[in-house]
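>>> Got a sequence here, can you build the structure:
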Amino acid sequence: MSATAIQNLGSTIPVPSVKELVAHTLDAVPQRYLWDVDGDYPTAPAFSGNSSLQVPVLDMAKLVDPRYQELELQKLHDACKNWGIFQLTGHEIYDESIKNMHTKTQKFFNLPHEEKQRYAQKPGSLEGYGQAFVISEDQKLEWCDMIFLKTIPTETRKLEFWPHNFTKTLDTYSQHMRKVAVSIIGLIAMALGTNEKMLSEAFEGGQYDVRMNCYPPCPQPEQVIGISSHADISAISLLTDCGDIPGLQVLKDGQWVYIEPITNAIVVNIGIIMEVVSNGVYKAPYHRAAVNREKERFSIVTFCYPEKKFDIKPDAKQVMDSECLALYKSFTNEEYFKSFYERIKLSGEGIPFIDTLNI
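Down below sits the predicted model:
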């Protein structure tokens, strides 16, 4: 299957804008957005979150400081192994870069609907303004509008989907997120005890996609989902919250835990690629987004992938150190994405993607 064909498997059916629904004095949520309270996405009690559990917070400045590195790498290892997600401070990305991107994101979603439609998704592609992975007319919908863009390498960009006056800000932000990704992947490799140089170089030339999310206020927040429970297929994902409204939740020991936003911190989430590379030592956690009855929330996620020539397979050292066989199959980059998109197209929800990669 060609790369173009693989990309086309990621198409989505157009659906109404949630922000437009809310704008028309919405009193009750349309049935298609109401999730089964007895199904896989429990409601009211779960959405209160468990405040006694706190996601680890790591300081990049200490991680790279020889005086603290040994201790901080152990903290990083524990966070990746036991949580699969952590907040990163001290990352040296200028506050202004993050602030500008947040401002542009909010301005885009606050544009008139007709203006945003200029950047709407087209048949056969996920890129642009709309929703992701809507594959049937009776599928339950998420309470979220989004715009998804490929940003790095620059030759993958489809600028017809990039909002007016957005290009410079998004380019700068993407380059900064790549810098963070290369640095943190190198540190994760050190914590894991594998080849730091190999992984860092794979992400220096890697692929970076950005998804900007808008979660409008909802009159029935306990019965909808902003983004449904999933594990990312990336190696890592980097999220910044455009404000202080909590919404991101991670599943920890059977409980949903809110990740409280920290100003200018980056939420680092382990993806399935890194779970495979670590041979299961590090876990790609299930996470989702809740919504708020009164307040709108915006977030920006950068999905970080290794370069195309990087084979996705368990690291040989991890297999030897764990004294067990490889838990996952080996894939080329193309085979990995083909497997994921075919699963979306043919079955949608069902067996978790990571389970399809098991040997």
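>>> alpha carbons only for contacts and neighbour counts from here, please
Fine.
>>> is it fair to say F133 lies in a helix?
No: under DSSP: H, G, I helix; E, B strand; the rest coil, F133 sits outside any helix and is assigned coil.
>>> isn't it right next to I344, touching?
Yes: applying Cα atoms under 8 Å as the test, F133 and I344 come out as touching, 7.4 Å apart.
>>> okay but F166 is in contact with K104, surely?
Yes: under the criterion of Cα under 8 Å, F166 is in contact with K104, at a separation of 6.9 Å.
>>> before we go on, could you also do this sequence so I can check it against the first one:
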Amino acid sequence: MEKLSNVAGLSSNDQELPAEFIRPEAEVPVVDFGDPESLVRAVYEASSKWGLFQIVNHSISKEVIEHLQRVGRQFFELPNEEKMAYAKDPESKNIDGYGSRHRNGWVDHLFNKIWPPNVVEYRFWPKNPSDYRYFCLILILAWNL
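As a prediction, this is how the structure comes out:
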């Protein structure tokens, strides 16, 4: 099967997503931050099998999440050249930055560590959309309240 250049490109061109990119909602791992006894194991298992998970009971407001989703979508809709300005070095073990390899066939991703402050690499935080950095900082504040 031909590897797709990016998932956002498919949606912006009104193309139908290939079946390999569609997963039932119930299949995506859910990690409950309200259950501290199983938290570490749930994160480990979801990360090992999927490379992603949905977090529930995290106390971050719906408004902050919606803003982060919006700026995330806007980033992935940018031209590839602009996204590549934040590309991570494929030889590096650092997870920060934009890349095009992921588990389960997903090809677009942007990782930015936000905590603790000594590990944040702002050079990988996109300047466009212009409020991306702002809402990441809001997330950090919300998480630490």
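>>> quick one: TM-score?
The TM-score (TM-score structural alignment, normalised by the length of the second structure) is 0.57; 121 aligned residues with a Cα RMSD of 4.3 Å.
>>> and the residue lying farthest from the centre of the second structure, what does it touch?
Among the residues of the second structure, the one whose C-alpha is farthest from the average of all C-alpha positions is E37, by Cα atoms, centre = their mean at 25.1 Å. For E37 of the second structure, no residue counts as a contact, taking Cα atoms under 8 Å, 6 or more residues apart in numbering as the criterion.
>>> Could you report the separation of it from N144 of the second structure?
Going from E37 of the second structure to N144 of the second structure by Cα to Cα, to the nearest Å gives 21 Å.
>>> what do you get for K62 of the second structure?
Distance check for K62 of the second structure against N144 of the second structure: by Cα to Cα, it reads 16 Å.
>>> OK, contacts around A87 of the second structure?
Contacts of A87 of the second structure were listed using Cα under 8 Å, 6+ apart, and they are G97, Y98, G99, F124.
>>> host element of the second one?
Per DSSP states H and E, Y98 of the second structure falls inside strand 97-99.
>>> which bit of the first structure covers that strand?
Aligning strand 97-99 of the second structure against the first structure (TM-score structural alignment) gives residues 128-130.
>>> The matching stretch vs the second structure, mean deviation?
After superposition onto the second structure, stretch 128-130 of the first structure sits on average 0.7 Å from its aligned residues (mean Cα distance after the TM-score superposition for the first structure).
>>> among the contacts of A87 of the second structure, which two are most distant?
Between any two of those, the greatest separation by Cα to Cα is 11.1 Å, found for G99 and F124.
>>> quick one, helices of the stretch 1-150 of the first structure?
Along the stretch 1-150 of the first structure, the stretches classed as helices by DSSP state H, counting those that start in this stretch are 3-8, 18-23, 44-47, 60-63, 69-82, 95-109, 113-116.
>>> For M212 of the first structure, find the nearest of the ones you listed.
Minimum separation from M212 of the first structure across the helices of the stretch 1-150 of the first structure (Cα to Cα) falls at helix 95-109, 6.8 Å.
>>> any residues touching the closest one, and which ones?
When contacts are defined by Cα under 8 Å, 6+ apart, helix 95-109 of the first structure is touched by residues 116, 163, 166, 169-170, 172-173, 212, 214, 242, 264, 298-300.
>>> Make a ChimeraX selection of the buried ones in those.
Applying 16 or more other Cα atoms under 10 Å to these leaves a buried subset, and the ChimeraX line that selects it is:
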select :116,163,169,170,173,212,214,242,264,298,299,300
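>>> which among the contacts of helix 95-109 of the first structure gets closest to A61 of the first structure?
Proximity to A61 of the first structure was ranked across these by Cα to Cα; first place goes to N264, at 14.4 Å.
>>> What's the match for the closest one in the second structure?
Match for N264 of the first structure (TM-score structural alignment): no aligned residue.
>>> Test my guess that S237 of the first structure contacts I272.
No: taking Cα under 8 Å as the contact criterion, S237 of the first structure and I272 are not neighbours in contact, 10.4 Å apart.
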